[in-house]
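K.L.:
Fold the following, please.
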Amino acid sequence: MNVRMKDVRSVFPIGSVENDCLISKHGDITVAFAVTLPEIFTLNVQFDERVEMGDYRELCEAWTKAIGVLPVHTIVHKQDWFVEEKYVPGGQVANFLDKASERHFNERPFLHHACYLFITKTHADRHNASALQTTLARGRLLPRELGDKRKIDEFLNAIEQFKAILESTRRITLQRLTNEELAGQDADRKAGTAARPGLLERYMSLALRDEVVTLADIEMGEELRVGGKYSKFYTISDVEDLPEQLGTNNRLENLSSENSNVSVGYAAPVSLMLNCNHLYNQYIFVEDRQQIFPQLEQRATQMRSLSNFSTNNEVNSRLIDQFLGYAAETGFSPVRVHYNVQIWTEEKSQLPVLRNMVSSAIAKMGVRPRENSLDAATLFWAGIPGNAADLPREDKFWSFVPQAVCFFNHETNYLDSQSTHGLKLVERLSGKPILVDLSDEPMQKGWVTNRNKFIIGPSGSGKSFFTNHALRSYHTQGSHTVVVDVGHSYQGLCALLGGRYITYSEESPISFNPFFIEGRHNPDVEKREALKVLLQTLWKRSDERQTMAEYTALSAAISGYYEHLAARPDVFPCFDSFYEFMQEEFRTYIAEHKLRDDYFHYDNFMYVLKPFYRGGEYAYLLNSRDNLDLLHERFIVFELDNIKDHPILYPVVTIIIMDTFISKMRKLGGVRKIILIEEAWKAIMKDGMAEYIKYLYKTVRKFFGEAWIVTQEVDDIIGSPIVKESIINNADTKILLDQRKYQNKFRQVMDLLALTVKEKDLCLSLNRDNDPRRKYKEVFISWGGQMAKVYGVEVSLEEYLAFTTEYREKLRLQQKVYENGGSYDVALREYADEIRYN
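P.N.:
Sure thing, here's the model as predicted:
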């Protein structure tokens, strides 16, 4: 039979909230913090010989030092909330694919995490209260005298030192909670208002994120019931239940291999990896060393004197001596500790399932799981913020701080970027969509010094989907993009975005007009240099050296040509008019300056360039009247598959591509510019363009630009000194897709890309433990070796069809586009419905 507990208000332990502190009716003072923890999978663990090192150990040492500055009779109560939620799309969506993405992820379940830290100063009698001495049993008590101001100031000063030590790790931040955040909008009340509930009210209702919180009845029957929520407690409160050895972290076998080691915190099984509504409470009670040691020594003496009556007394005596000896040897003060996991559900039938989940999670830590039914109400009461002193001494066990903090949860979920710019990827654990800023936020945080990116992924690894998805996101946010491709991977995306797709075919040969300048202005220095390089490429073989005299002559020709255009508005700028200028006016210039053939071989120049003039074999190439305004075209794809081996067209086209992007880079101030070079970079490097690429990579960051290189094979990197020495060194963001096929020879890739051991481990974990219920691929991103994460690349069916490189699917989509009058949005919707419902 259920027994309704006392009226909550009559026994509620918190007397007031003042000066951002919780004051209990016993006179306990509590300072509360919201804690931001490192994101999961971002901490590393290393081994130097047989000594464990790394971020987990550093965090545990920081907690140990921080707790060490707190005065005696202080309680550290760390409370981690893990609440089941469903993803709700927010904000404005820009286009059809964004809407499709929001529908795809709508109501996807995930586990929200929030961490709070309560530091309570109490006194000796309260510090070791028994179950019969708690406020729950005794009812309303008058507040005790708070003590003198000097002791309170000492406690608050210790709190500041505590905070400074933890934040010095640069991985943890503590934000002090205010009166309103603790008690609600009306800070004089113990519970929050409906408009703005406080943490106290949220805890008493087990409703961390609900917009409206209603105070719930608390009943105790077969299990604790808070309102309509059935709750159970599982405790770690006996030293006999612990393993012989503790660690700071746990190896994840599903993500690790014989060549790699992916770890999470020791308490991760009962934290982020326990996928249900739960609270993880961690308590450390700082004892008075001067009082405890004599008591323990006296107890050991009593046990030795009684050893004739029981061997257990002799064993316990030796254990106490070992405990005291360890304390004397290390200088660590003994503490009492307690940990518990509280789960809840609105479906009582789910309790057996949850029991198995929690028991299994605790067992993964090497701890014997115990369900606590008798003390459930007492444990719930002690979990009230500021009421940790009500935890009965029967539920605590002795330990030392370094061992105690191993049980702390050290990690949180991936966080959304603070920037408004980025692309949508998904969390590794839950698949929740998050915004990831690849460019600006890493620069602001000092992780990288440039926005350039190097992307490597074998065929089938999801490389095309990632790059298409990233480029579409950047385009939606206002970027200008130039893509150089050799496989039609971006044809669908270009058509979808209404961009310019430039490719070669016999029916429609590729054509440009590098001589045309908007407004018929004189060319700037870089435009002049680009035209000189173009003319040099048309005239000379790649192994022929250009003399300074020839360079000077070409400079004079270009300057004279634009002066000629300024005087003749009727002349259209193109190669034909330039060639005619060379035939007529420049011939006069040669005669006047008496240029000998060994300075500038005019006849040779005119003869070699004649095929590009009117009526010649390549007359179409440089005389276009269509592709004129590439400067303001926001998305351009140069598809070079049909000409990548052509000795004339390919080098000319690559020069024009570079000229196009550099023109954007120089003239579009305040606009993000991206040049992405797919597998075409291999051919570009062979045609004298290496120096151009090197120049681009080193200067693009100064003009709010980004250079992306995409490649497929590791051997491509190793075999190209240009890529090794210039591109990789000037691309701070490394993006790798599935590399498992290289796991046995990954060392050379690791050395080449300057990856850390942690980054190597994460990289080799890609796609090892994907959720079979979702269709996605994982991607590894490293920002300058300062931060590395693994995300999921998951898109809606509509996005998949827009980005697909499967020939049959591309053909079907093109057919749908044709049937719908060229509308990609309608075609994608119809094609997606066709797949879903057939």
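K.L.:
make it CA atoms for all contacts and neighbour counts henceforth
P.N.:
Will do.
K.L.:
can you pull out the helices in the stretch 601-750 of the chain?
P.N.:
Along the stretch 601-750 of the chain, counting by DSSP state H, counting those that start in this stretch, helices occupy 602-609, 649-667, 680-686, 690-699, 714-718, 721-722, 746-752.
K.L.:
one more to put side by side:
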Amino acid sequence: MNSVVRQLHEQGTDVVIVDTGNSYEGLCEYLGGKYISYTEECPITMNPFRINRQELNVEKTGFLKNLVLLIWKGSQGTVTKTEDRLIEQVITEYYDTYFNGFDGFTPPQREDLRKSLLIDERNKSGNRAESETELNARIETVIDEIERRRKELKVESLSFNTFYEFSVQRIPDICNENSITGIDISTYRYMMKDFYRGGNHDKTLNENMDSSLFDETFIVFEIDSIKDDPLLFPLVTLIIMDVFLQKMRIKKNRKVLVIEEAWKAIASPLMAEYIKFMYKTARKFWASVGVVTQEIQDIIGSEIVKEAIINNSDVVMLLDQSKFRERFDTIKAILGLTDVDCKKIFTINRLENKEGRSFFREVFIRRGTTSGVYGVEEPHECYMTYTTERAEKEALKLYKAELQCSHKEAIERYCADWDASGINKSLPFAQKVNAAGKVLNLHQPKTKQQ
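P.N.:
So this is what the prediction gives:
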């Protein structure tokens, strides 16, 4: 994947990666990209509610609805149609109040509300002794009270804080106006309050993301520190996806979003429709989305993955699958692989084709209906850029510190010494560097003849 995204970047593609294991730290540093790690002291923040009037559309409302429902219900929570519609209405009214204000019901709105309340009142028992005039007068009083409460609701600025304040007042009123029961407003308040002013995560949805990110061409969001948090992990993944969608619409060149293991956090029934929407929307803006996994069970064990991800992916890449050979029929069916594809897959790293070549690994790539097995062969400089092996990274840091040079220059000097050492593999050479604790200076550059 490092090789894939490096080549995409070299071809002028903007790359955004959501990672959970520092897999792209070296490449990001080499390319001078932006590496953003989530920490409690410095969380990844954004203000998804802060938009202009032109950005307010069905897509944005849908994203914010998913965001609110994710906080309220959790990634695996069940959402009723009533709850879904309720949050959508609150979001719509929130923005309408901010952009247009509320000066009172229009005559059609008032009449519609009057009819609705009248039907509810007539369906209630104990009101039959009341005259029509008295009933209408009482309903008008109720409408006046609803109108008064709506007028009191103000939205001075756009943020999660103001949405929370608006929603906790407006939801009970909507339920009363429409005789909706079964909405647990107490749980809603409790779950949402964690992201509100003074809560544990009050910065996450209330502080604007660095606007310079839109100009960056290689961005890595490292969220390994929250991968075990059942709420923050999918939430942060979701807001990063929204940042990509914004970038995707604004910039005219090709864009790609790569979601490493973090995609599992959003592969839930709640997020399925949003994932489908993102894939389909990406195609319209010369962008693509890729998910990466090391666990085959993730692919074969989820209908959400099949429907939302696999069915919308035109390119499939598989590494060595030999250990799954006995249970490959399920994978074959889900990925839509042919018998010919499978024969190719089981030749990966199995052929006698290594003689006279540098070290390489093989990968199966299917593009549409065309497939093949390709060798990925990278020079030492690329290997040292991609590596996540601790000993190798420490050795490279030693070169960089002692030579007081750039990351690129440190890699070049390190690899020149590695080549000169006669040691084939990187790890033994890195261990030799670390044991010496200094730059080895094995490679002596040629000097010009006088």
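K.L.:
nearest to Lys532 of the first structure, of the helices of the stretch 601-750 of the first structure?
P.N.:
With C-alpha to C-alpha as the measure, helix 649-667 is the member of those nearest Lys532 of the first structure (10.4 Å).
K.L.:
which stretch of helix or strand covers Arg836 of the first structure?
P.N.:
Taking DSSP states H and E as the definition, one finds Arg836 of the first structure inside helix 824-837.
K.L.:
picking up where we left off before, of the helices of the stretch 601-750 of the first structure, which is nearest Thr481 of the first structure?
P.N.:
Minimum separation from Thr481 of the first structure across those (C-alpha to C-alpha) falls at helix 649-667, 8.6 Å.
K.L.:
quick one on the thing from earlier: and the helices of the stretch 601-750 of the first structure, which is most packed in?
P.N.:
Mean neighbour counts were compared across these using mean count of other C-alpha atoms under 10 Å; the top stretch is helix 649-667, at a mean of 20.
K.L.:
what span of the second structure lines up against the strand or helix carrying Leu319 of the first structure?
P.N.:
Assigned by DSSP H and E, Leu319 of the first structure belongs to helix 311-330. Using TM-score structural alignment, none of the residues of the second structure align to helix 311-330 of the first structure.
K.L.:
relative orientation of the helix or strand following that helix and helix 311-330 in degrees?
P.N.:
Using DSSP H and E, the helix or strand that follows helix 311-330 of the first structure towards the C-terminus is strand 334-345. On the basis of axes from the mean of the first three to the mean of the last three C-alpha atoms, to 10 degrees, strand 334-345 of the first structure is oriented at 110 degrees to helix 311-330.
K.L.:
who does strand 334-345 of the first structure touch, helix- and strand-wise?
P.N.:
Where contact means 3 or more C-alpha pairs under 8 Å, 6 or more residues apart in numbering; DSSP states H and E, strand 334-345 of the first structure is packed against strand 229-236, strand 278-286, strand 397-400, helix 401-404.
K.L.:
what about the counterpart of Ala391 of the second structure in the first structure, neighbour count?
P.N.:
Superposed on the first structure with TM-score structural alignment, Ala391 of the second structure falls opposite Arg808. Using other C-alpha atoms under 10 Å, Arg808 of the first structure has 9 other residues around it.
K.L.:
what about Arg808 of the first structure, which helix or strand?
P.N.:
Going by DSSP H and E, Arg808 of the first structure is part of helix 807-819.
K.L.:
for the helices and strands packed on strand 334-345 of the first structure, which one sits closest to Phe105 of the first structure?
P.N.:
strand 278-286 (23.9 Å).
K.L.:
In the second structure, what range does the closest one match?
P.N.:
Using TM-score structural alignment, strand 278-286 of the first structure pairs with nothing in the second structure.
K.L.:
Look up how far Lys354 of the second structure lies from the alignment partner in the second structure of Val790 of the first structure.
P.N.:
The alignment partner of Val790 of the first structure in the second structure, by TM-score structural alignment, is Val373. Here the criterion is C-alpha to C-alpha, to the nearest Å. By it, Val373 of the second structure lies 14 Å from Lys354 of the second structure.
K.L.:
Of these two, give the one with the bigger neighbour count.
P.N.:
Between Val373 of the second structure and Lys354, Val373 has the larger neighbour count (other C-alpha under 10 Å), namely 20 against 12.
K.L.:
The more buried one - nearest residue in space that isn't next to it in sequence?
P.N.:
Phe364 (4.4 Å; C-alpha to C-alpha, 6 or more residues apart in numbering).
K.L.:
Tell me if that neighbour really is in a strand.
P.N.:
Yes. Assessed with DSSP: H, G, I helix; E, B strand; the rest coil, Phe364 of the second structure lies in a strand.
K.L.:
Am I right that it is in contact with Val315?
P.N.:
No. With contact defined as C-alpha atoms under 8 Å, Phe364 of the second structure and Val315 do not form a contacting pair (10.4 Å).
K.L.:
Could you check which of the two is surrounded by more residues?
P.N.:
Counted by other C-alpha under 10 Å, Phe364 of the second structure and Val315 do not tie: Phe364 has more neighbours, with 22 against 14.
K.L.:
before we move on, the earlier item: the helices of the stretch 601-750 of the first structure: which one's closest to Glu84 of the first structure?
P.N.:
Nearest to Glu84 of the first structure among the helices of the stretch 601-750 of the first structure is helix 746-752 (38.2 Å), distances taken as C-alpha to C-alpha.
K.L.:
so what secondary structure elements neighbour the helix holding Arg836 of the first structure?
P.N.:
helix 491-497, helix 797-803, helix 807-819.
K.L.:
thinking again about what came up before, now the helices of the stretch 601-750 of the first structure as TSV including distance to Ala34 of the first structure?
P.N.:
Below are these laid out as TSV (distance: least, C-alpha to C-alpha, whole Å):
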stretch	distance to Ala34 of the first structure
helix 602-609	72
helix 649-667	44
helix 680-686	49
helix 690-699	42
helix 714-718	45
helix 721-722	49
helix 746-752	38
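K.L.:
Which of the ones you listed sits closest to Val426 of the first structure?
P.N.:
Using C-alpha to C-alpha, the nearest of the helices of the stretch 601-750 of the first structure to Val426 of the first structure is helix 746-752, at 25.3 Å.
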